[in-house]
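>>> Predicted model and sequence follow; I will ask about them next.
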Amino acid sequence: MFRKSSSHLFVFLVVLACLGGCGAAHATAFGYVRTTIQPPEAAAAGAQWRVDDGAWQDSGATVEVSSATHTVSFSPAPNWRTPPAQSVGVPNMDTITVTGTYSPYALCDGAGACNRFWITPALPPALSPWFVQEAVSHDGHNALQSGAVAADEASNMATFVTGPCVVSFWWRASCTPGGGQYYYEVDGLRNITLTGETDWILETVPLGPGGHQIAWFFSRGPGDPGAGANCGWLDQFVVQESVPPTGSVLVEGGAARTNNPNVLLDLTWDDGDGAGVGGMRFSNNGATWSAWQKPAPTKAWALDPGDGVKTVRAQFRDKAGNVSVRYTDTILLDQTPPDGAIVINNGAPTTDTLDVVLNLFWVDHGSGVSRMRLSGNGYTWTPWEAAVSSKAWTLPGWGYRTVRVQYLDRAGNVSPVFRWTTKAVE
């Protein structure tokens, strides 16, 4: 009897203890973060994610976190542009789903020279292609890195340039001194060789007239034990030449007029076989310019205030410092609605018939009136139609009747309502 009661008491005490301590891990509010990496090819290339400073996780994993605001960040992956970190609030006992979307790099992105053709592998023998990565760079963004190679193997890459010009690039090596070699060739002739651990080095190469192939090689000799990262890096490839880029600018897609001073500029540029366009700037008056900014196909822009013809100017600058001529486009800014009037039967105060003639008048010193609409009650309007100076109209009945008109100009400004009242007498 005593032993049985003691057993029950023991179980009761254990349960009581668990109520106070077994759930201590969840004594505070908690939730979950589940993250998917897109596209799947980025995950296959090694892209991962983590919450705050936690362990890196694979795509699709779920992590338990406290109910609070957390930061989900993403790891670099070869040949993929890393998405920005995301701040997420995690409610209690809830699961937050996050998607990290990577975008692919082109090989040229790593060199910062997408106005020319790049190829890897370029020449035999080569087993492993070069790729774009973000961990090591001179410009703080990304750089090209040679592919992984074993002893007695090589990785190479090439581009093509038309001279006369001077090319420059930053390069760096990390390999066994003597056993690993990082060098470049111009038209098959070997130039400078790096070996061992180096810092970033600026290389300048003058080229004569005609087409040239520049190739970079990273190789490991027979029996090379390997050291460091066993690779070479290339960044900020620039063609130093004196020919400025060309370009174009269109305001609102080339529209003739607008009633909104906030417009969109459409931009194109080309630097041929030069250094590549690295900046663009804009001006409303040709004297005051915006700061140079990274080229983009569109640009939101504010016209100077006030009605009238506006001219937007654009210039492009290549990476060699050559600045283009000014490219311009004009547009009429018209924010003033039309003025106007309406009378019935040339202003007669009365009519003995319901079929009348509307006399219509307007003036617009901007883009000009193009359309009009009419109403007999102020609520129901005819569709917009071509503006005419007179129009047949049927009054809805006898007595005092009012007809209203509005005018629309070519910039989209709508006039106030103009009206005329007449008395229809039987």
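All right, it came through fine. From a predicted model like this one, the values you see are computed outputs, not experimental measurements.
>>> CA atoms for contacts and neighbours, from now on please.
Fine.
>>> now the helix ranked longest in the chain, how far from the centre of its chain.
Longest helix of the chain, by residue count under DSSP state H: helix 2-21. Remark: helix 2-21 is offset 65 Å from the chain centroid, using CA atoms, centre = their mean, to the nearest Å.
>>> what does it rub up against?
By CA atoms under 8 Å, 6 or more residues apart in numbering, no residue outside helix 2-21 reaches it.
>>> Contacts only, for the nearest residue to residue 206 once chain neighbours are set aside.
In space, and not counting its chain neighbours, residue 206 is closest to residue 166: 4.3 Å by CA to CA, 6 or more residues apart in numbering. Residues in contact with residue 166, defined by CA under 8 Å, 6+ apart, are 204-207, 239-241.
>>> also this one, for the comparison:
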Amino acid sequence: MSTGATASARPVPETNPPTGSITINGGAVYTKSTTVTLTMTASDASPPIQMCISNTTACTSWTALATTKSWTLTFGDGTKTVNAWFRDVWGNTTATPYSASIILDTTAPTNGTVTATPGNGQVALSWNGFNDAGSGIGSYKVVYAVGSAPYSCSTGTAIYTGTGTAYPHTGLTNGTTYGYRVCAIDNAGNMSTGATASAKPVP
């Protein structure tokens, strides 16, 4: 007795391209490094999905979809845009790439000047004139040492980090010289070499 013929239906191609997104460094506005982390999402009725990532408006290489990817931006400070295309198993491809932008700032702020005014057991510090044309100044760091100013803002003793432009250093010994270095930190994380001043508290 015949068991009969069997047949299977061929899947019908769908024509909708994948939808997706891309972000750089979690959506950060600035970066001081050309090496960044991309985060991608994509969905489609016909997986698996492939992606194509590019620093230009041309797609040249397809790979399997990854949720994160280390990526190198083009050199030179300024706004950088990364584009992402997605395609499904049927070859449906996003016509217009999804894109994300970030501002690359690899240049440290320029130094201003620091004034150290001695008082009784204290030194009043103030600073101005620091500048950053890229991402803008985000904060300042003040370090000190007994005697001469610290060699950098990574040495010495940190006494202040913040957005202000003045700081009273109290609890000092009259007749002892204190050296200070003030560094500006921009919004991308670059730090200036710093400006210095010294003072000797007096009664």
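Nice, thanks for sending it over. No experiment lies behind these values; they were computed from the predicted model shown.
>>> thinking again about what came up before, counterpart of the residue nearest to residue 206 of the first structure in the second structure?
Using TM-score structural alignment, residue 166 of the first structure has no partner in the second structure.
>>> Against residue 51 of the first structure, how distant is residue 166 of the first structure?
Counting by CA to CA, to the nearest Å, the gap from residue 166 of the first structure to residue 51 of the first structure is 47 Å.
>>> how about the counterpart of residue 371 of the first structure in the second structure, what does it touch?
In the second structure, the residue paired with residue 371 of the first structure is residue 139, using TM-score structural alignment. Contact analysis of residue 139 of the second structure by CA under 8 Å, 6+ apart lists 161-164, 184-187.
>>> ok, and the most crowded of the residues you listed?
The most crowded member of the contacts of residue 139 of the second structure, judged by other CA atoms under 10 Å, is residue 184 (31 neighbours).
>>> Quick one: map residue 73 of the first structure onto the second structure.
Match for residue 73 of the first structure (TM-score structural alignment): no aligned residue.
>>> And the strands in the stretch 251-400 of the first structure?
Counting by DSSP state E, counting those that start in this stretch, one finds strands in the stretch 251-400 of the first structure at the ranges 257-258, 262-270, 277-283, 298-302, 308-318, 327-333, 339-344, 350-351, 355-363, 369-375, 385-386, 390-394, 399-409.
>>> and those as a markdown table, adding distance to residue 101 of the first structure?
Output for the strands of the stretch 251-400 of the first structure, formatted as a markdown table (distance: least, CA to CA, whole Å):
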| stretch | distance to residue 101 of the first structure |
| --- | --- |
| strand 257-258 | 37 |
| strand 262-270 | 27 |
| strand 277-283 | 26 |
| strand 298-302 | 23 |
| strand 308-318 | 31 |
| strand 327-333 | 36 |
| strand 339-344 | 53 |
| strand 350-351 | 72 |
| strand 355-363 | 54 |
| strand 369-375 | 48 |
| strand 385-386 | 49 |
| strand 390-394 | 60 |
| strand 399-409 | 45 |
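>>> Quick check: which of these is nearest to residue 143 of the first structure?
Among these, strand 277-283 comes nearest to residue 143 of the first structure, with 16.6 Å by CA to CA.
>>> Buried residues, the closest one. List them.
When neighbours are counted by 16 or more other CA atoms under 10 Å, the buried residues of strand 277-283 of the first structure are found to be 277-283.
>>> Repeat that for stretch 319-336 of the first structure.
Applying 16+ other CA under 10 Å to stretch 319-336 of the first structure flags 319-324, 326-336 as buried.
>>> where's residue 242 of the first structure relative to residue 275 of the first structure, distance?
With CA to CA as the criterion, residue 242 of the first structure and residue 275 of the first structure are 9 Å apart.
>>> what touches both of the two?
Common neighbours of residue 242 of the first structure and residue 275 (CA under 8 Å, 6+ apart) are residue 320.
>>> ok, the two, which is more surrounded?
Between residue 242 of the first structure and residue 275, residue 275 has the larger neighbour count (other CA under 10 Å), namely 32 against 14.
>>> Test my guess that that one contacts residue 319.
Yes - using CA atoms under 8 Å, residue 275 of the first structure makes contact with residue 319 at a distance of 5.3 Å.
>>> so what's in contact with those two at the same time?
Shared contacts of residue 275 of the first structure and residue 319, defined by CA under 8 Å, 6+ apart, are found at 238-240.
>>> Compare these and tell me which is most surrounded.
Within those, neighbour counts (other CA under 10 Å) peak at residue 239, which reaches 26 neighbours.
>>> Provide a list of residues in contact with the closest residue in space to residue 35 of the first structure that isn't next to it in sequence.
Distances taken as CA to CA, 6+ apart place residue 98 nearest to residue 35 of the first structure, at 4.6 Å, with adjacent residues excluded. Residue 98 of the first structure sits next to 33-36 when contact means CA under 8 Å, 6+ apart.
>>> do that again at 7 Å, thanks
34-36 (CA atoms under 7 Å, 6 or more residues apart in numbering).
>>> and which of the residues you listed is nearest to residue 360 of the first structure?
Nearest to residue 360 of the first structure among the contacts of residue 98 of the first structure is residue 36, at 64.1 Å by CA to CA.
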